[in-house]
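Asker: compute the structure for the input listed below.
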Amino acid sequence: MIAKPTGTAARLIAAIDTGDLARAEALAASLAGRCGLLKVGLELFCAAGPPAVDAVARHAPVFLDVKLHDIPNTVAGAIRSLLPLRPAMVTLHAAGGAAMIAAARAEAERAGAERPLLLAVTVLTSIDAATLAATGVAALPSDQVLRLARLAVAAGADGLVCSPQEVALLRAALGPAVALVVPGVRPAGSVSDDQARTATPAEAVAAGADWIVLGRPITAAPDPAATAAAIAATLPP
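Answerer: A predicted model of the protein is given here:
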């Protein structure tokens, strides 16, 4: 399994969010050495499939953000299919329940020491209290995050994907061993895009994030590599 990061650049995960494999490869090449991992999400994976993971993995370990959410047997089968790609991390939805997460963990264990970290997504960073209520969940986002986080970790998740606003809460509740990967991070002065619960990279790391995920602020910049280096320089040691 991938170890927790040491050094500021190692904390960065750049999201290669594009459906164009050639552009993905170019971005991955330009960011090699500037980030700890590169994220292959649904847009790229749906467009190009496993070859996208292979292409990006030539430049950095892959955070495979496919947010699996189905019955336990199906999710276990999906993990089994993904293991040959050797991603460093794979995401699944905590809302899928304890049995689903346990099934994923059991399947991942087949890869032994090379298995990916299993990261449970709690509440998406685009969801605020009103949006959550519209789905039938009356709890505040922070309360729902903590509920799902405890469920996921107890069922075998190695870590969590959470918004910057819940990092300190989860670190205090779950301790230092749980890996926290934090999207919804935006450099000071940048637009929030479709993220509802954000913080700056430095704020997220200071609160306890192990890795921070940035997409458009890096990949849409004129010089993605220089932008990644500048963001890393703002992080606390």
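
Asker: drop to CA atoms for contacts and neighbour counts, all remaining ones
Answerer: Will do.

Asker: need the longest helix for the protein.
Answerer: In the chain, assigned by DSSP state H, the helix with the most residues is helix 141-155.

Asker: touching that one from outside, list them.
Answerer: 94-95, 97-99, 101-102, 120, 122-123, 127-129, 132, 159-160, 162, 165-166, 169-170, 174, 178 (C-alpha atoms under 8 Å, 6 or more residues apart in numbering).

Asker: which SSE is immediately downstream of the helix or strand hosting Leu38?
Answerer: Using DSSP states H and E, Leu38 falls within strand 37-41. Note on strand 37-41: by DSSP H and E, the next helix or strand toward the C-terminus is helix 42-48.

Asker: just checking, next helix/strand downstream of that next one?
Answerer: helix 50-57.

Asker: got the angle for the following helix or strand past that next one vs strand 37-41?
Answerer: With elements assigned by DSSP H and E, the helix or strand that comes after helix 50-57 is strand 62-68. For strand 62-68 against strand 37-41, the angle by axes from the mean of the first three to the mean of the last three C-alpha atoms, to 10 degrees is 30 degrees.

Asker: what is strand 62-68 packed up against?
Answerer: If you count contacts as 3 or more C-alpha pairs under 8 Å, 6 or more residues apart in numbering; DSSP states H and E, strand 62-68 packs onto strand 37-41, helix 42-48, helix 50-57, strand 89-93.

Asker: deepest of those, which one?
Answerer: Each of the helices and strands packed on strand 62-68 was given a mean neighbour count from mean count of other C-alpha atoms under 10 Å, and the largest, a mean of 27, is that of strand 37-41.

Asker: to compare with the earlier structure, here is another sequence to fold:
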Amino acid sequence: MNEFMNDPKIDPKIIVALDYPDAASANRLVTQLDPGLCRLKVGKELFTAEGPALVSSLVEKGYGVFLDLKFHDIPNTVAKACAAASRLGVWMLNVHALGGRAMMAAAREAVDQAANPPLLIAVTVLTSMDRQALNDVGLAGEVRSHVLHLARMADECNLAGVVCSAQEAPLLRTEFGNDFLLVTPGIRPADASLDDQSRVLTPAAALRNGASHLVIGRPITQAADPLAALHRIHAEIQNF
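Answerer: Prediction:
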């Protein structure tokens, strides 16, 4: 049982992205971190390599796990996937809002039937995509207009929130209020590389913009001392 998941006074805003190829690499980092200061994100590469057993082991270590698989398929398939994910004891999972209302509604119903329902959120527009990238796939117009439209659909389907860029967070916070979760990738301390992200902000700036949780990968995972890097970011945002 994850003691931190059930303590309302402990709600780490930092989600460390475990972007590793195997469990051994991921666990070397995890043993250096603190579940009172962060949660963990398991994405497609690590989940494909190691499967549900790794997720369960992270939960058993006391970490809240965000299962970031961006389910996007026909409603019945997504509902069954969300039900299976819920049984792993994850703190949060996501679907892709481009799957549409019926898919998101089916996912919501499946999660609600779990013994311990995780938070269910939706991806809006990937933070690696800018206006030109959207135009290339036939979605004309500003990024923010697509983000707002997809977030509104997620809200209408009673999802807990969305994944979005911190640059769109002010718009969404104003639109949906304080209870709507805004999980923001593309977070980089001021001295860090942008890597493959196009729309990024620092941790403090993201929280000022209205983000509720920050997904941070390489600035922590590739640091010489990951726990020290986590503590530095935590100190930067502790007053938010």
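
Asker: so how do I select the buried members of the contacts of helix 141-155 of the first structure in ChimeraX?
Answerer: A single ChimeraX command selects the buried members of these (16 or more other C-alpha atoms under 10 Å):
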select :94,95,97,98,101,102,120,122,123,127,128,132,159,160,162,165,166,169,170,174,178
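
Asker: list the contacts of the strand holding Leu38 of the first structure.
Answerer: Residues contacting strand 37-41 of the first structure (C-alpha under 8 Å, 6+ apart): 10, 12-17, 28, 52-53, 56-57, 60-66.

Asker: Ala26 of the first structure matches what in the second structure?
Answerer: Taking TM-score structural alignment for the superposition, Ala26 of the first structure sits opposite Arg28 in the second structure.

Asker: then Cys35 of the first structure?
Answerer: For Cys35 of the first structure, the residue aligned by TM-score structural alignment is Leu37.

Asker: separation between its match and Val30 of the second structure?
Answerer: Using C-alpha to C-alpha, to the nearest Å, we find Leu37 of the second structure at a distance of 12 Å from Val30 of the second structure.

Asker: quick revisit: post-alignment, the strand holding Leu38 of the first structure versus the second structure, mean distance?
Answerer: When the second structure is superposed, strand 37-41 of the first structure averages 0.8 Å from its matched positions, counting by mean C-alpha distance after the TM-score superposition for the first structure.

Asker: just want the angle from that strand to helix 50-57.
Answerer: Using the same axes, to 10 degrees: strand 37-41 of the first structure against helix 50-57 is 160 degrees.

Asker: now what about stretch 158-170 of the first structure, what contacts it?
Answerer: 117-125, 142, 145-146, 149, 153, 178-185, 197-199, 203-204, 207-209.

Asker: residue contacts, the residue most central in space within the second structure?
Answerer: What sits nearest the mean C-alpha location of the second structure, by C-alpha atoms, centre = their mean, is Val183, with 5.2 Å. Counting by C-alpha under 8 Å, 6+ apart, Val183 of the second structure makes contact with 161-164, 211-215.

Asker: measure the nearest residue to Asp34 of the second structure once chain neighbours are set aside to Val30 of the second structure for me?
Answerer: Counting by C-alpha to C-alpha, 6 or more residues apart in numbering, Leu227 is the residue found nearest to Asp34 of the second structure once chain neighbours are left out, at 7.6 Å. Counting by C-alpha to C-alpha, the gap from Leu227 of the second structure to Val30 of the second structure is 10 Å.

Asker: do the same with Ala204 of the second structure
Answerer: From Ala204 of the second structure to Val30 of the second structure the distance is 24 Å (C-alpha to C-alpha).

Asker: what about the helices in the first structure?
Answerer: So, for the first structure - with DSSP H - the helices run 21-31, 42-48, 50-57, 72-82, 98-108, 129-134, 141-155, 167-174, 201-207, 216-219, 224-233.
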